[in-house]
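1. Need coordinates for the below:
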Amino acid sequence: MERVVVDPGIGLDELHHVTAEIERAMTAVIEGKDDVVRTALTVLLAGGHLLIEDVPGVGKTMLAKTLARTVDATVHRIQFTPDLLPSDITGVSVFNQDTHAFEFRRGAVFANVVVGDEINRASPKTQSALLEAMEERQVTVDGRTYPLPDPFLVMATQNPFEMEGTYPLPEAQRDRFMARISMGYPDPSAELRMLANHGGRPPLDDLVAVTDAAAVTRLVRGVESLYASPALRQYVVDLVTATRSSPHLRLGASPRAGLQLLRAARAHAALAGRDHVLPDDVQQLLTPVLAHRVILSGDAELSGSTPAEVLATILDSVRVPG
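-> I've put the predicted structure just below:
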């Protein structure tokens, strides 16, 4: 079989240069979270959407705004609240008295980067307004379909659902996010640097874009062509299938999860400077890509297991291709 390499228009050298500049700019703002920044970059290159979950005050919105600021593209922020309407997100048709016709006024989702702050504070009806946009890159209002710009990335933050005033994201909504990450608290040394660097002028004020939307689109298309062997693709299928038969899971991963795991693995390989995907790429992304899609069984919940622990067990049980 002939190896498929990166699109000739996009070389790994260019990809490394652009992503290194983005990473450098982001780590100057996000202290001590290099692994989180790298996962966010992986999702960007894979053309997916990112869900950032943690308690208030640990920098979820700062991470989303920082990544958005490094790309010279249209950026819209949506503050999700209980009274937010679906039309606020997608747009609405308004009757024009002068032309005696309805005109479509675009909602906040019409941007290259959409930052959804505290997405689980809105009602499930409002959350569902993003379903078509995230999966099909389009919005349908009053029977007419409007394409969204390219690239299109949703970065949503959410507080743990047990906190006051939150609604749990439905399974269909969670499944559309390529990866979920948790910020976590910074270590003491990073927190000390944060106090020194962020105590005065906000670091976002000095952040400038290092690339643009057109370049990101080319990079995403180039990453899509990275080589994944048949054995590697079978490995992805075996992992996803194992989640559906695990006695510890009530809901396993969907076929969409397998597709997004492979796309994320391709981006991870590109960031590592390779033109082919290894099992290591899949293994490192298994938890961020699958943990938010699976649902524990009743017995697993009672025993205190977590999705990450169950996925680690599955990872050990599935044979790694040679």
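2. alpha carbons only for contacts and neighbour counts from here, please
-> Will do.
3. What about the closest residue to residue 172 other than its chain neighbours, how many residues nearby?
-> Spatial nearest neighbour of residue 172, chain neighbours left out: residue 131 (7.7 Å); criterion: Cα to Cα, 6 or more residues apart in numbering. Using other Cα atoms under 10 Å, residue 131 is surrounded by 18 other residues.
4. Now for residue 112: which residues touch it?
-> 73-75, 149-153, 213 (Cα atoms under 8 Å, 6 or more residues apart in numbering).
5. right, and out of those, which lies closest to residue 221?
-> The shortest approach to residue 221 among the contacts of residue 112 belongs to residue 151, at 10.2 Å (Cα to Cα).
6. coming back round to it: right, and the helix or strand after the strand or helix carrying the residue nearest to residue 172?
-> Residue 131 is part of helix 131-136, with elements assigned from DSSP states H and E. As assigned by DSSP H and E, the chain's next helix or strand after helix 131-136 is strand 138-141.
7. Please provide the structure for the following sequence as well, for comparison with the first:
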Amino acid sequence: MHLPKVHCERPPFVLATSLIDNIEKVVVGKRAVVALLCRGHILLEDVPGTGKTTLARALARSVAADMKRLQCTPDLLPSDITGVAIYNQKSSEFEFRPGPVFTNLLLADEINRATPRAQSALLECMEEFHVSSDGVTHQLPKLFMVLATQNPIDMAGTHPLPEAQLDRFFVRLSIGYPSLSEEVSILAAQAREHPIDRLQPVVSEAAVLAAREQVKEIHLAPAVADYIVRISDATRRHPDLRLGASPRATLALARGARGLAYLRGRAYVTPDLVKTMAAPILEHRLIAKPKAAALGRSAHAILGEVLDQVAPPV
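-> Modelled structure (predicted):
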């Protein structure tokens, strides 16, 4: 295996494997690790009780970095997220008090229960990685990453994320129900305590930042880059889609394929890696036309057709 030489406290593939193995002591989280290595934000969407919050906590605990949790509610204000300027009587000046967004890993639990005004406070943070307040720009930590959860059912009183914000999430993941044997194992593992209580950090912040630099050096051949662009273009021209993949989605798919190649110990991206990452990266960005949706055509099915129709490079 050949990977670019970047100073790191342990071999790159061992680092990634250690992180995955540690998270999977609690819940399956390989694609969450890909997002971490690509500096991408994660939207965890699934029914209640499947381990969305647990996956986010496991990822945070596996990295020796700060984590803050934000419980999204209808009364949440933008300043509750980004911070607020408070007048200091001693200095007769306003001082900026950072909000919970100033952390390495931010867990935004049930993000669709926050109002659109509060949700929009995350837009600048997620894309530019800084906060603007009173004309002053405050940089967020280099490791900054948002892990947001939401339930696709019980939508009364919630505010669905708009397309502009969905596009800022690198991947949308669904954990799903465990198999019979897996659920028996869950019962045994939590008989006395939750496994996450024993979870210890296995990588440092510096190691993750170094790994991100190595991911950027994974080779993306022109033919594979052209394949990625043709997939995005096909979604924009598909007759059943009202909204196709944006250029941001194209960039995310390229980064995700590089990240998966890194995890698998490859020095280059192959078309099969692109197809593997296409669903979690592109699906939540696609919107079916009303007529197609009425006929039961989902973004998942349409994307599957696109991947079948767009010929990969030889």
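8. about what we covered before: aligned partner of the residue nearest to residue 172 of the first structure in the second structure?
-> In the second structure, the residue matched to residue 131 of the first structure (TM-score structural alignment) is residue 123.
9. isn't its match right up against residue 165?
-> Yes: Residue 123 of the second structure lies in contact with residue 165 (Cα atoms under 8 Å); the separation is 6.5 Å.
10. for the stretch 1-150 of the first structure, what spans make up the helices?
-> In the stretch 1-150 of the first structure, the helices defined using DSSP state H, counting those that start in this stretch lie at 12-27, 34-46, 60-69, 86-90, 124-127, 131-136.
11. Out of those, which is closest to residue 310 of the first structure?
-> helix 34-46 (20.9 Å).
12. Tell me which residues of that closest one come out buried.
-> Burial within helix 34-46 of the first structure, assessed by neighbour count using 16 or more other Cα atoms under 10 Å, is assigned to 36-46.
13. swap in stretch 142-155 of the second structure?
-> 143-151.
14. what's the distance between the residue of the second structure most remote from its centre and residue 118 of the second structure?
-> The C-alpha centroid of the second structure is most remote from residue 90, which lies 42.3 Å away (Cα atoms, centre = their mean). Distance of residue 90 of the second structure to residue 118 of the second structure, given as Cα to Cα, to the nearest Å: 31 Å.
15. now do residue 307 of the second structure
-> Note on residue 307 of the second structure: its distance to residue 118 of the second structure, by Cα to Cα, is 36 Å.
16. Of those two, give the one with the bigger neighbour count.
-> Between residue 307 of the second structure and residue 118, counting by other Cα under 10 Å, residue 118 is the more crowded of the two (22 against 19).
17. so what's the more buried one up against?
-> Residue 118 of the second structure is in contact with 76-78, 81, counting by Cα under 8 Å, 6+ apart.
18. Could you single out the nearest of these to residue 134 of the second structure?
-> Of these, the one sitting nearest to residue 134 of the second structure (Cα to Cα) turns out to be residue 78, at 13.7 Å.
19. need the helices for the stretch 201-322 of the first structure, in chain order.
-> Counting by DSSP H, counting those that start in this stretch, the helices of the stretch 201-322 of the first structure are 213-223, 230-245, 255-271, 279-290, 298-302, 307-317.
20. returning to that earlier point: mean shift between the helix holding residue 131 of the first structure and the second structure?
-> Superposing on the second structure and averaging over aligned pairs (mean Cα distance after the TM-score superposition for the first structure), helix 131-136 of the first structure comes out at 0.6 Å.
21. quick revisit: adding neighbour count, write the contacts of residue 118 of the second structure out as a markdown table.
-> Shown next, in a markdown table, are the contacts of residue 118 of the second structure (neighbours: other Cα atoms under 10 Å):
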| residue | neighbour count |
| --- | --- |
| 76 | 17 |
| 77 | 17 |
| 78 | 19 |
| 81 | 20 |
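22. Roughly how far does the residue nearest to the spatial centre of the second structure sit from residue 192 of the second structure?
-> By Cα atoms, centre = their mean, the second structure has its centre lying nearest to residue 42, at 2.0 Å. Distance, residue 42 of the second structure to residue 192 of the second structure, using Cα to Cα: 30 Å.
23. Check residue 270 of the second structure too.
-> Using Cα to Cα, one obtains 44 Å as the distance from residue 270 of the second structure to residue 192 of the second structure.
24. now do residue 107 of the second structure
-> 26 Å.
25. Verify the stated contact: the residue nearest to residue 172 of the first structure with residue 176.
-> Yes: Residue 131 of the first structure lies in contact with residue 176 (Cα under 8 Å); the separation is 7.4 Å.
26. ok, average deviation of stretch 15-27 of the first structure from the second structure?
-> With mean Cα distance after the TM-score superposition for the first structure, stretch 15-27 of the first structure averages 1.3 Å from its match.
27. can you put the helices of the stretch 201-322 of the first structure in CSV and add distance to residue 14 of the first structure?
-> Converted to CSV, these look like this (distance: least, Cα to Cα, whole Å):
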stretch, distance to residue 14 of the first structure
helix 213-223, 9
helix 230-245, 26
helix 255-271, 11
helix 279-290, 21
helix 298-302, 46
helix 307-317, 33
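28. So which of those helices is nearest residue 164 of the first structure?
-> helix 298-302 (21.6 Å).
29. Trace that closest one over to the second structure and give me the residue numbers.
-> Using TM-score structural alignment, helix 298-302 of the first structure pairs with 290-294 in the second structure.
30. could you redo the helices of the stretch 1-150 of the first structure as JSON lines and give each row distance to residue 224 of the first structure?
-> Conversion of these to JSON lines gives the following (distance: least, Cα to Cα, whole Å):
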{"stretch": "helix 12-27", "distance to residue 224 of the first structure": "13"}
{"stretch": "helix 34-46", "distance to residue 224 of the first structure": "7"}
{"stretch": "helix 60-69", "distance to residue 224 of the first structure": "21"}
{"stretch": "helix 86-90", "distance to residue 224 of the first structure": "28"}
{"stretch": "helix 124-127", "distance to residue 224 of the first structure": "29"}
{"stretch": "helix 131-136", "distance to residue 224 of the first structure": "17"}
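31. Out of those, which is closest to residue 296 of the first structure?
-> helix 124-127 (21.7 Å).
32. Tell me the buried residues in the closest one?
-> Applying 16+ other Cα under 10 Å to helix 124-127 of the first structure flags 124, 126-127 as buried.
33. Same question for stretch 272-287 of the first structure.
-> 274-279, 281-283, 285-287.
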